[in-house]
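Enquirer: let's see this in three dimensions:
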Amino acid sequence: MPDASPAPAVSGPRRLKLCFVIEKLADRSGGAERVLIETANALADRGHQVELLSHEFRGKPPFYPLRFGVVHTNLRPPRVNRRRIRRHFDALRESLHTRFKVVPAPLDRLLWLSKNGGFWRRLERHLAANRPDAVIAFMPPAITALALAEPGYPVRRLASMHNAPEQDFHNPARWDPSPLDRKRRLALMPRMDRILVLLPEYRDWYPPALRGKAVVMPNAVTPVAPSLLKRAGRGPLVISVGRLATVKRHELLIDAWARIGAEFPDWELRIFGTGPLEAALKARIEQAGLGGKVRLMGHTQHIMKQYLAASLLAHPAEFEGFPLAVTEALAAGLPVVGFEDCSGVNRLVRDGENGLLVPAAGDRTENFAAALAGLMRDETRRRSLGAAGPASMMDYTPDKVIDLWEDVLGAQQTETGT
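Expert: The predicted structure is shown next:
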């Protein structure tokens, strides 16, 4: 007779229904957008059901490819006429906060609600209809919307922070310039079940009541194959990778190169990225007589080829969270030069081991120029620093980081089936 006993129980990680929320995703090539999509894809590969939610006017798809089965939903309805009105209203709102130090509180509340109310209400309705197990909001606009949403069931809420917290909560130049918005960002954080921070020191920034909710969740860094590292060109080339924006301080790098370029006629500086300062930086290069030696390269889909061709990464940024350009360069065996007081950089770059941390005191431009020149003169030291880079990134391999994600989401709790 056939065995009529029940099949043995099979246990394994829980399969979760997950939503990632970010304000803007369409055609955006930023670091946080890339981390979101890579994380979503990796969790989908492990069997979880993943949806990405944004709230934006653009109808374009995400810049980075989505794994089959990962769905992107834009919560904002495509109303062309209202889009034009909203852009004018947002411009007026920005102008008020830029020109006047104090905007009357009732007007500030009205302006804030006009920008944010639709996001959280549409998110609330979507969550109520789809009932995911957990929702992960990337960066302050989405975190605020998730905190305010009341979907009618006890959804697990996670806030994923992607910069140094003092920048995200207190810097008026980031996100919404409204003081009301900055106040609400922190005031609403207790509604989160977990606060994901990029580095241990960022956890310590939060008040004691929130610190217990903070979990270190670094970005994943993909190791570079040893065969590629062996074939790396390492020519007379310094590269810089990042958005052409004030915080990256490319103007300092250009000025530093102007001081040392004559000593190194065979060397070239290439700056990869796009952004609002492109025209100003191009003019600065021309005014310094550096055309042909300092080049703005725009965006590239093949940045790893540049890491493997170069001898140094110059990263003079003012602040960072967990800079992808720095981690990718180190994984590719490229020494990194950055400032000792730059958050994120001063954790990942180990001074004298896998790169150099430049003193912040005194003339920053001169200090940065001296650090670059010292390494450009010394191939032996460059190779020694570069050789230590890949091992220094092994704590952040994708498998390790996705294990952390599953742990914080509760997926590591086993489920039993038949």
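
Enquirer: C-alpha only now, for contacts and for neighbours.
Expert: OK.

Enquirer: starting at the chain centroid, how far to the lengthiest helix in the chain?
Expert: Counting by DSSP state H, the longest helix found in the chain is helix 105-130. Relative to its chain's centre, helix 105-130 lies at 24 Å (Cα atoms, centre = their mean, to the nearest Å).

Enquirer: do the same with stretch 197-214
Expert: How far stretch 197-214 lies from its chain's middle: 18 Å, per Cα atoms, centre = their mean.

Enquirer: endpoints of it, how far apart?
Expert: Distance between the boundary residues of stretch 197-214 (Cα to Cα, to the nearest Å) amounts to 7 Å.

Enquirer: now it: buried residues?
Expert: If you call a residue buried by 16 or more other Cα atoms under 10 Å, then stretch 197-214 has these buried ones: 197-199, 202-203, 206, 210, 213-214.

Enquirer: helices - which of those residues land there?
Expert: Taking DSSP H, the ones among those that sit in helices are 202-203, 210.

Enquirer: and this one, please, so the two structures can be compared:
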Amino acid sequence: MRIVCAIHSLDGGGAERVMARLASMLAGRGHDVALLTLDNACKDRHEVATAVRRIPLDVIGNPQRGIAKLSSIKTRLLAIRSTLLRENPDVVLSFCDRNNIDVLLATTRLSIPVVISERSDPSAQKLSKNWVLGRFWECVRRRVYRRARRIIALTPEIAAALQPLSKRPIAVIPSAVDPVSNLRPLEERDRVILGVGRLESEKGFGRLVDAFAAVANDVPGWNLRILGDGSQRNVLQNKIDRLGLANRVELPGWIRPIAPEYGRASLFVLPSYYEGFPSALLEAMASGIPAIAMDCQSGSCQIIDHEVNGLLISGSSNEIAQAIRRLILDACLRERLAKEAIHVSELYSWERMTDAYESVMSL
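Expert: Down below sits the predicted model:
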């Protein structure tokens, strides 16, 4: 197949990592693959195989209102449309809600099939005070998603929420993770609590910092390290400074490669208000880190079996603090959860995920 993969950028988070790897896997199977991004590729953090043709459109702009905003949207849609007309793919595979909307609008009245993958939980997004998409674009999504050849969701719960937007059954394809060899024993790791993700409100790192502040005096020698970047960096840093934690909480940005960071950490916390199927959680568990995650209605609860391979909690900073304290003070529990956590790589393999995407795109 001739495939164009489309995403906003390869800068940062889990969806970007999955797209880069999936495009490379598809190219490795003999497909003609191009990877289109809306940015200029200067901040790419995820590499793709040399067989993947990289198409950076450099059309990301964020004017707030009026004619400038409309002009930015028009420029973006025309760039996507002209590129797809030139590439003439058998199918377009698009990731992430706003990007999916752009691709579907840009292909209006074209005969190019578009398969879209929703990387979060729309029903949870709308209930959150940190709803990024907003009412206008949610209305547009409900209209244009009906044009997609197929819609892919990460979990059955997300599929059920999206089903009214499609006449065909929503495909369910979770994310994937590599097995990790030569895992360091927990007792040889640094006393580091690790968080990974975009520094945005919906990721909940503010409450993770609050939770660490509540236990910091009880767990001397333990530090918090949050990998990622985003619009909330200064807000988080100010909170860290205000709480007197500058020597114990780090915000080093995105680190590449990230695998050594997982290999050194002794505890992982995913404090998100909502998630799709969090790649960072999969990667941490596959790396043998005992994990704490919020009991979202999808995503984390699909991956973690509470008290078996991790801990699920309801999400207040107080409960996060209690879970952190419990795991730090109970080395046997950490060891037991970590031993079970590594099996996620058997359930969510890249080969299985790529097979599923190939199947959906070929229909």
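
Enquirer: next, format the buried residues of stretch 197-214 of structure 1 as TSV and append distance to Phe119 of structure 1.
Expert: Formatted as TSV, those follow (distance: Cα to Cα, whole Å):
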residue	distance to Phe119 of structure 1
Val197	24
Leu198	26
Leu199	29
Tyr202	27
Arg203	27
Tyr206	26
Leu210	25
Lys213	25
Ala214	25
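
Enquirer: nearest to Met376 of structure 1 among the residues you listed?
Expert: Nearest to Met376 of structure 1 among the buried residues of stretch 197-214 of structure 1: Leu199, at 30.7 Å, using Cα to Cα.

Enquirer: enumerate every residue touching the corresponding residue of structure 2 for that closest one.
Expert: Aligning on TM-score structural alignment places Leu199 of structure 1 opposite Thr155 in structure 2. With contact set as Cα atoms under 8 Å, 6 or more residues apart in numbering, Thr155 of structure 2 has these partners: 172-174, 276-277, 298-299, 302.

Enquirer: name the nearest of those residues relative to Asn217 of structure 2.
Expert: Distance to Asn217 of structure 2 across those (Cα to Cα) is lowest for Gly299, with 32.2 Å.

Enquirer: looking for the alignment partner of that closest one in structure 1.
Expert: In structure 1, the residue matched to Gly299 of structure 2 (TM-score structural alignment) is Gly344.

Enquirer: surely its match touches Gly321?
Expert: Yes: counting by Cα atoms under 8 Å, Gly344 of structure 1 does reach Gly321; the two are 5.1 Å apart.

Enquirer: so for the two, which residues contact both of them?
Expert: Residues touching both Gly344 of structure 1 and Gly321 (Cα under 8 Å, 6+ apart): Ala164.

Enquirer: re earlier: can you tell me which of the contacts of Thr155 of structure 2 are buried?
Expert: Counted by 16+ other Cα under 10 Å, the contacts of Thr155 of structure 2 give 172-174, 276-277, 298-299, 302 as buried.

Enquirer: adding distance to Gly12 of structure 2, write those residues out as CSV.
Expert: As requested, those are arranged in CSV below (distance: Cα to Cα, whole Å):
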residue, distance to Gly12 of structure 2
Val172, 24
Ile173, 21
Pro174, 19
Gly276, 16
Phe277, 16
Ser298, 22
Gly299, 19
Gln302, 23
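
Enquirer: of those residues, which belong to helices?
Expert: Taking DSSP H, the ones among the buried ones among the contacts of Thr155 of structure 2 that sit in helices are Gln302.

Enquirer: structure 1: matching residues for the helix or strand encompassing Leu312 of structure 2?
Expert: Taking DSSP states H and E as the criterion, the element that holds Leu312 of structure 2 is strand 311-313. Using TM-score structural alignment, strand 311-313 of structure 2 corresponds to residues 356-358 of structure 1.

Enquirer: ok, now stretch 229-239 of structure 2?
Expert: Taking TM-score structural alignment, stretch 229-239 of structure 2 hits residues 274-284 over in structure 1.

Enquirer: how close does Leu313 of structure 1 sit to Arg211 of structure 1?
Expert: Leu313 of structure 1 is 34 Å from Arg211 of structure 1, by Cα to Cα.

Enquirer: how many neighbours does the counterpart of Ala137 of structure 1 in structure 2 have?
Expert: Under the alignment (TM-score structural alignment), Ala137 of structure 1 maps onto Ser94 of structure 2. Ser94 of structure 2: 28 surrounding residues under other Cα atoms under 10 Å.

Enquirer: same question, Glu351 of structure 2
Expert: Glu351 of structure 2 is surrounded by 13 other residues when neighbours are defined as other Cα under 10 Å.

Enquirer: quick one: map it onto structure 1.
Expert: For Glu351 of structure 2, the residue aligned by TM-score structural alignment is Asp399.
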